[in-house]
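In: Take this sequence and fold it.
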Amino acid sequence: MIMRQPTVAGQFYPLGIKPLKKELSHCFKDLELVSEDAYGIVVPHAGYMFSGPVAAYAYAKLPKADTYVIFGPNHTGYGSAVALSTQSWSTPLGDVQADEKMGEMLAGSIIDMDEVAHMYEHSIEVQLPFLQYRFGNSFKILPICMGLQDIDTAREVGLEVAKAAEKTGKKVVFIASSDFTHYQPHETAKETDMYLIDALVNMDVGEFNRRREELSATACGYGPIVAMYTAAEYMGAKTAELLKYATSGDMTGDYSAVVGYAAIIVK
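Out: Modelled structure (predicted):
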């Protein structure tokens, strides 16, 4: 079986099983693991020392599902504009199977089956150890990497995936992998991000996209966020809540040029 090997283990998160479990345990420190009836989450994808404790706020409330669809931005430029992986993915915590049947339902849609886009991309890979920490390896994933992120494409991707999820009859939860403002002073980043997040908490991705364009905001996974919200709303989501916001400055003490991170749950 062809396996997608980890490419950022030892960089974004520890390579060894024990150090990785220790790092994850640190991220979840003082958080109660209580699954809520949620359709999706927004989580960051930086190195665990920077954004892991923020991501943990969302993963602590994530419900157990048969399949997690993970939408991530394409930072590398490789592969198709919207690319689905059907390989199994390996992390130091073990292997996770792809939901190939659900993937096959998307054949002929805007979403291509293409492993090249995923080969060196970190935005989806870094989410897997969080899922494994919570639920072992008893779930499947559907990784979708988005190089094309305009709102029409993102809505179409979200709708196609939601319809496929509905047909499977399985419990499917959607994950959007995105950091927010990049390399701005802390107060500037926070002000920009709260303006964007306000629209997301109000379940208005059109307004989120308008505000992002208005400020030329540098949230890197805006397409995945719109796709996740579209899918979640199709499945019945009505509300969203910001669970945690922080910047890299909160972790490092350097507030001069930070990256913003948010954990949002959609129910």
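In: Going by C-alpha atoms from here, please, whenever you check contacts or count neighbours.
Out: OK.
In: mind listing what's buried in the helix or strand containing Glu207?
Out: Using DSSP states H and E, Glu207 sits within helix 205-215. Buried positions in helix 205-215, judged by neighbour count with 16 or more other CA atoms under 10 Å: Val205, Phe208, Asn209, Arg211, Arg212.
In: Identify the residue spatially nearest to the second one, adjacent ones excluded.
Out: The spatial neighbour of Phe208 that comes closest, neighbours along the chain excluded (CA to CA, 6 or more residues apart in numbering), is Ala199 at 5.1 Å.
In: Make sure that neighbour is indeed in a helix.
Out: Yes: counting by DSSP: H, G, I helix; E, B strand; the rest coil, one finds Ala199 located in a helix.
In: To compare with the earlier structure, here is another sequence to fold:
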Amino acid sequence: MKFPEPLIPGQLLRRYQRFLADVRLADGRTVTAHCPNTGSMKGCQPEGARVWLSQSDNPRRKLAYTWELVEVRRGVLACVNTARPNAQAREAVRSGRVPELAGYRECRSEVRYGDERSRIDLLLSGHDQHPDAWVEVKNVTLEETPGRGYFPDAVTRRGQKHLRELMAQVNKGGRAVLFFVVNHTGIEAVRPADHIDSRYGELLREAVAGGVEVLAYRAGLAAPDGEPSGQLSLTLPVPVVLED
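Out: Next comes the predicted model:
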């Protein structure tokens, strides 16, 4: 899985109003790019950082540029576009790169389910030996110390709801999976961010104890020289650490 077009490099000047970012391009122009991320983006918006944008030729768009990648520290990249993880997870499952979820013949997206009126990111069905798998996808980009990734990066009532819905599916005899898409090349393990959302951490541990499976796979965003590889594919499983 690749970015649709070659990315355009620039320098981050500022992010503001959540969805806007001013970026200086290599030719000296300053453009305003869409920031497709509603979260805090903690650690992913250092002023002056190298960033990469995609460009759309759709005349109906107000902003032609979309912020995709940021260099959070030298040679370490993160993807800040939260529209990407669901497609990354779906492509990885369909291509057989997630052995834990292999063998399902059908994969549907955004299926309504649960007592709290949620939509599941991926619903896998048609396995000869396993029940349908309800897969909730989460994007991980917060690294507070080298190698340590955390989720969430802000208090998430929605994320708490999703954990309750996954636990309910297990109680009904189904299979439920929390899938962390690690869009940060420096993260080597994922942990619950108890210091940010303690309730989420409590629910995550309760969910795992109750049979919800947790997976984490990292994207190959950077080439060996630290420049963008153009690849969004999930290439490396990483551990999820619930207790240090």
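In: What would you report as the TM-score here?
Out: Comparison of the two superposed chains (TM-score structural alignment, normalised by the length of structure 2) gives a TM-score of 0.35, and 142 aligned residues with a CA RMSD of 5.8 Å.
In: Next secondary structure after the host helix or strand of Arg205 of structure 2?
Out: Arg205 of structure 2 belongs to helix 198-209 when assigned by DSSP H and E. Going down the chain from helix 198-209 of structure 2, the next helix or strand is strand 213-219, by DSSP H and E.
In: which residues touch the helix holding Glu207 of structure 1?
Out: For helix 205-215 of structure 1, contacts defined as CA atoms under 8 Å, 6 or more residues apart in numbering pick out Ile151, Thr192, Tyr195, Leu196, Ile197, Ala199, Leu200, Thr218, Ala219, Tyr222, Val226, Tyr229.
In: what helix or strand is the third one on?
Out: With elements taken from DSSP H and E, the one containing Tyr195 of structure 1 is helix 186-201.
In: could you check the angle helix 205-215 makes with that helix?
Out: 160 degrees (axes from the mean of the first three to the mean of the last three CA atoms, to 10 degrees).
In: Would you mind measuring from Leu53 of structure 2 to Tyr16 of structure 2?
Out: To Tyr16 of structure 2, Leu53 of structure 2 is 16 Å away according to CA to CA, to the nearest Å.
In: now do Glu213 of structure 2
Out: For Glu213 of structure 2, the distance to Tyr16 of structure 2 - CA to CA - is 36 Å.
In: again, but for Arg119 of structure 2
Out: 29 Å.
In: More neighbours: which of the two?
Out: Taking Arg119 of structure 2 and Tyr16 together and counting by other CA atoms under 10 Å, Arg119 has the greater number of neighbours (16 against 9).
In: Now for that one: which residues touch it?
Out: Glu110, Val111, Arg112, Tyr113.
In: let's see 10 Å
Out: Ser109, Glu110, Val111, Arg112, Tyr113, Glu136, His162, Glu165 (CA atoms under 10 Å, 6 or more residues apart in numbering).
In: The fourth one touches Glu165, doesn't it?
Out: Just to be clear, that refers to Arg112 of structure 2. No: at 11.2 Å, Arg112 of structure 2 does not count as touching Glu165 under the criterion of CA atoms under 10 Å.
In: Mutual contacts of those two, please.
Out: Residues touching both Arg112 of structure 2 and Glu165 (CA under 10 Å, 6+ apart): Ser118, Arg119, Ile120.
In: Please flag which of those residues sit within strands.
Out: Among these, the subset assigned to strands under DSSP state E consists of Ser118, Arg119, Ile120.
In: for these, which one is nearest Leu69 of structure 2?
Out: Closest approach between these and Leu69 of structure 2, by CA to CA: Ile120, at 26.0 Å.
In: the helices in structure 2, which residues?
Out: With DSSP state H, the ranges of helices along structure 2 come out as 85-94, 157-171, 198-209.
In: Please name whichever of those helices is nearest to Ile8 of structure 2.
Out: helix 85-94 (20.6 Å).
In: can I get the helices of structure 2 in a markdown table with distance to Thr30 of structure 2 and mean neighbour count?
Out: Supplementary listing: those in a markdown table, determined by distance: least, CA to CA, whole Å; neighbours: other CA atoms under 10 Å:
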| stretch | distance to Thr30 of structure 2 | mean neighbour count |
| --- | --- | --- |
| helix 85-94 | 28 | 21 |
| helix 157-171 | 35 | 19 |
| helix 198-209 | 39 | 17 |
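In: Buried among the contacts of helix 205-215 of structure 1? Make that a PyMOL selection.
Out: Buried members of these can be picked out in PyMOL with the line below, counting by 16+ other CA under 10 Å:
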select buried, resi 151+192+196+197+199+200+218+219+222+226+229
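In: Distance to Leu159 of structure 1 added to the contacts of helix 205-215 of structure 1, as CSV?
Out: Shown next, in CSV, are the contacts of helix 205-215 of structure 1 (distance: CA to CA, whole Å):
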residue, distance to Leu159 of structure 1
Ile151, 12
Thr192, 28
Tyr195, 26
Leu196, 22
Ile197, 22
Ala199, 20
Leu200, 18
Thr218, 25
Ala219, 22
Tyr222, 16
Val226, 10
Tyr229, 10
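In: Pull out the buried positions in the biggest helix by length in structure 1.
Out: Scanning structure 1 for the helix with the most residues, using DSSP H, yields helix 151-168. By neighbour count with 16+ other CA under 10 Å, helix 151-168 of structure 1 contains the buried residues 151, 153-162, 164-165.
In: what helices or strands is it leaning on?
Out: strand 67-73, strand 82-84, helix 100-105, strand 140-146, strand 172-177, helix 205-215, helix 222-235 (3 or more CA pairs under 10 Å, 6 or more residues apart in numbering; DSSP states H and E).
In: Which one of the ones you listed lies nearest to Lys18 of structure 1?
Out: With CA to CA as the measure, strand 140-146 is the member of those nearest Lys18 of structure 1 (23.4 Å).
In: which parts of the closest one are buried?
Out: Lys140, Ile141, Leu142, Pro143, Ile144, Cys145, Met146.
In: what's the farthest-apart pair in those?
Out: Put simply, by CA to CA the two of those set farthest apart are Lys140 and Met146, 19.6 Å from each other.
In: Good, wrapping up.
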